[in-house]
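[1] sequence-free structure coming up:
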């Protein structure tokens, strides 16, 4: 009997080691005849598991998934509209590796949801140029990506596409998850508009890679006003990125000089870190939290609350942040 269990455990271990990953499907150095870097497993039937990083693509339940570690070559698009998983679901997908006009996808699928509420892999921070040149962009096809400090160079066209540039070269942003004019208030894209962060899932269509923000929260506009503009109302704008790993920044605009305390609390209501407790001048302030407590020890993943308070101007505000590891 012991020998039977030993063989069974060894067999299960070997199965796990030999399981196909998204990385196995995506990674290639062969540009192929049309320069779109087709999967080395094109045409094969595979079974993979991963975490949903983008749900309801094309507003029709299709989705993107990633190996749990995230990063280059670890994401893929799933062409299936029958199940409709949500962000953070762990799914098992059995399907055929297909190249759809240069986009590697899993088609003819069966999808099983294994668990829900899992940490979503952090986006890969890239330059806009990284998403233009195929040799640089292909590793991020199907992945969750993020560009920072970009300016709109072309307004949204009739197909929902617009372009941004961080100074390295412009890349496309698209609206396959939601229409910008369908939210309240509607998002109007104009040339010269600036964004601190744009994140989304990267697809490939009509010979271009495009970032597809999943919700309005993936479009983070903090840098649209001149530096140190003084607001008439004190405001805790938010924390970005969020979710984050390993650090996030709290953004404030103070209407007047004040003594401000900004602290971090865990979900139990215990204070884990005091980030600032001092007199601050009126204007914009960016305060970094590196995911560590007052003893300089890294805190565990989970939900935390940034609590800002100033008795001198009767100001309090709380923002929720999520640390993922």
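    That came through, no problem. Bear in mind that the values here come from a model prediction, so they are computed numbers and not experimental data. Numbering: from 1, shown residues only.
[2] C-alpha from now on. contacts and neighbour counts both.
    Will do.
[3] quick one: contacts for the residue positioned nearest the centre of the chain?
    With distances taken as C-alpha atoms, centre = their mean, residue 123 lies nearest the centre of the chain, 4.1 Å away. Contacts for residue 123 (C-alpha atoms under 8 Å, 6 or more residues apart in numbering) come out as 70, 71, 143, 144, 145, 146, 199.
[4] dropping in the other structure now:
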């Protein structure tokens, strides 16, 4: 034990030379049967299962036995500690147990009132073999967090009836929490994070700490969607309970890429910056079939003339199903609840989500849903496009000058762009094969006047 004590002093001195200690406890100060610098507000372990030990101590005069022989974890937390947003903290502990016991670390964000993700469990029995051993884990504070309780989570420990009092539960002799050099992030575009052609289409940067930017296209209860430019592979969901941006904000974040049941997201946000006034991407016209594809995950899309085949009364999750003739697509109420009418056709804009192995379109508000009429009106300007199906020419008739027409294929790829100075004009389809296409027409302020699907049949 004396050798361990000497080593602990060396470690602490070395740590103080290179980092700032924000919490130091040798568990030697006890009052009313519990250590005075622990038992924070998020402690869930019973005080009766926090037992002072004075035999075999290597640092100070006491240590604690944490007893939780159940399979449900219990928290042993510090008193509030002042922390720095975005800072990474090293938690070092001298621990031991006799035959069984697992321990992990986390924190509770007292500023934003949220628990962090827990680290993996350490098998203390295997690591210590009954002798005190130094173990460590790191945690990183999220943006905005200035106060936290650090958590030791214990489970499956030796019971209070273990053979020797020294070996009940998990022994904790000393804990030091210091600042640690934060991990280095790598800047990537959303496209670089998302793009892959290899099933099951996990991000090539899964588990990496990344920095990325985009415009907020939608906000929901547990995070928001960012998109960087138009088209496929440019959108992503950010799991973030702390920061609440507005739609249209330009946001830069640093966080960890994660595949949550094959759904690519960014979580554990440690740096967050938002600026109002970003330019929202144009919804990509897609069919209800192609909307289900991986490339549109997290992207803002629009489907046209899609018939409602099942309304929200068909299931308990308020989902409804639409189909433009190419295949079925589920619309979900995660951001906006809507009661459609079966057999009615809709034009629906929304963000593509993925949950329970199903791609889902998420309308954001009532403005994202319209009954399909075949003639789209906006700003009192009637837009007429004909014929449909078309052969070699597509005719446009709109009551304003100076418009731009873009033609897309079903993948959202822009095939043709034409600028027009008159209210009536035609677009050549000579270079188009038979199939389904989309047009989008905008005025000179880049405001969308109308968008719809058309068919080329020669």
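    Received, thanks. All of these numbers come straight from a predicted model, not from anything done at the bench.
[5] drop the TM-score for these two in here.
    Scored against TM-score structural alignment, normalised by the length of structure 1, the superposed chains reach a TM-score of 0.60; 221 aligned residues with a C-alpha RMSD of 3.3 Å.
[6] returning to what we had before: what do we get in structure 2 for the residue nearest to the centre of structure 1?
    Matched by TM-score structural alignment, residue 123 of structure 1 corresponds to residue 283 in structure 2.
[7] tell me how far its match lies from residue 363 of structure 2.
    Computed with C-alpha to C-alpha, to the nearest Å, the distance linking residue 283 of structure 2 and residue 363 of structure 2 is 12 Å.
[8] joint contacts of these two?
    349, 350.
[9] hey, where'd the helices end up in structure 2?
    2-18, 124-128, 190-194 (DSSP state H).
[10] please name the residues that touch whatever residue of structure 2 lines up with residue 66 of structure 1.
    Matched by TM-score structural alignment, residue 66 of structure 1 corresponds to residue 227 in structure 2. Contacts for residue 227 of structure 2 (C-alpha under 8 Å, 6+ apart) come out as 190, 213-217, 234-236, 281, 298-300.
[11] now for those, which pair is the farthest apart?
    With C-alpha to C-alpha as the measure, no two of the contacts of residue 227 of structure 2 lie farther apart than 213 and 300, at 15.8 Å.
[12] which one of those two has more residues nearby?
    Applying other C-alpha atoms under 10 Å to residue 213 of structure 2 and residue 300 shows that residue 300 carries more neighbours, namely 30 against 20.
[13] so that one makes contact with residue 350?
    Yes. Residue 300 of structure 2 lies in contact with residue 350 (C-alpha atoms under 8 Å); the separation is 5.6 Å.
[14] strands - which of the contacts of residue 123 of structure 1 land there?
    Among those, the ones falling in strands (DSSP state E) are 144, 145, 146, 199.
[15] can you tell me which of those is nearest residue 114 of structure 1?
    The closest of those, once distances to residue 114 of structure 1 are taken by C-alpha to C-alpha, is residue 144, at 21.0 Å.
[16] looking for the alignment partner of the closest one in structure 2.
    Counting by TM-score structural alignment, residue 144 of structure 1 lines up with residue 300 in structure 2.
[17] distance of that match relative to residue 208 of structure 2?
    Noted for residue 300 of structure 2: a distance of 25 Å to residue 208 of structure 2, by C-alpha to C-alpha.
[18] one more: residue 302 of structure 2?
    As judged by C-alpha to C-alpha, residue 302 of structure 2 and residue 208 of structure 2 stand 31 Å apart.
[19] tell me which of these two has more neighbours.
    Neighbours per residue (other C-alpha under 10 Å) separate residue 302 of structure 2 from residue 208, with residue 302 holding more: 25 against 17.
[20] secondary structure element holding residue 13 of structure 1?
    Using DSSP states H and E, residue 13 of structure 1 sits within helix 2-18.
[21] please state the offset of that helix from the chain centre?
    36 Å (C-alpha atoms, centre = their mean, to the nearest Å).
[22] buried sites along stretch 300-314 of structure 2?
    300-312 (16 or more other C-alpha atoms under 10 Å).
[23] ok, those vs residue 204 of structure 2, which is closest?
    Closest to residue 204 of structure 2 out of those is residue 300 (22.0 Å), distances taken as C-alpha to C-alpha.
[24] now do the strands in the stretch 151-300 of structure 1.
    Listed in chain order, the strands of the stretch 151-300 of structure 1 (DSSP state E, counting those that start in this stretch) span residues 162-165, 170-173, 194-205, 208-212, 219-220, 235-240, 248-254, 258-266, 271-280, 283-289.
[25] I'd like to know which of those is closest to residue 28 of structure 1.
    Judged by C-alpha to C-alpha, the one of the strands of the stretch 151-300 of structure 1 that comes nearest to residue 28 of structure 1 is strand 194-205, at 16.3 Å.
[26] please consider this matter closed, and thank you.
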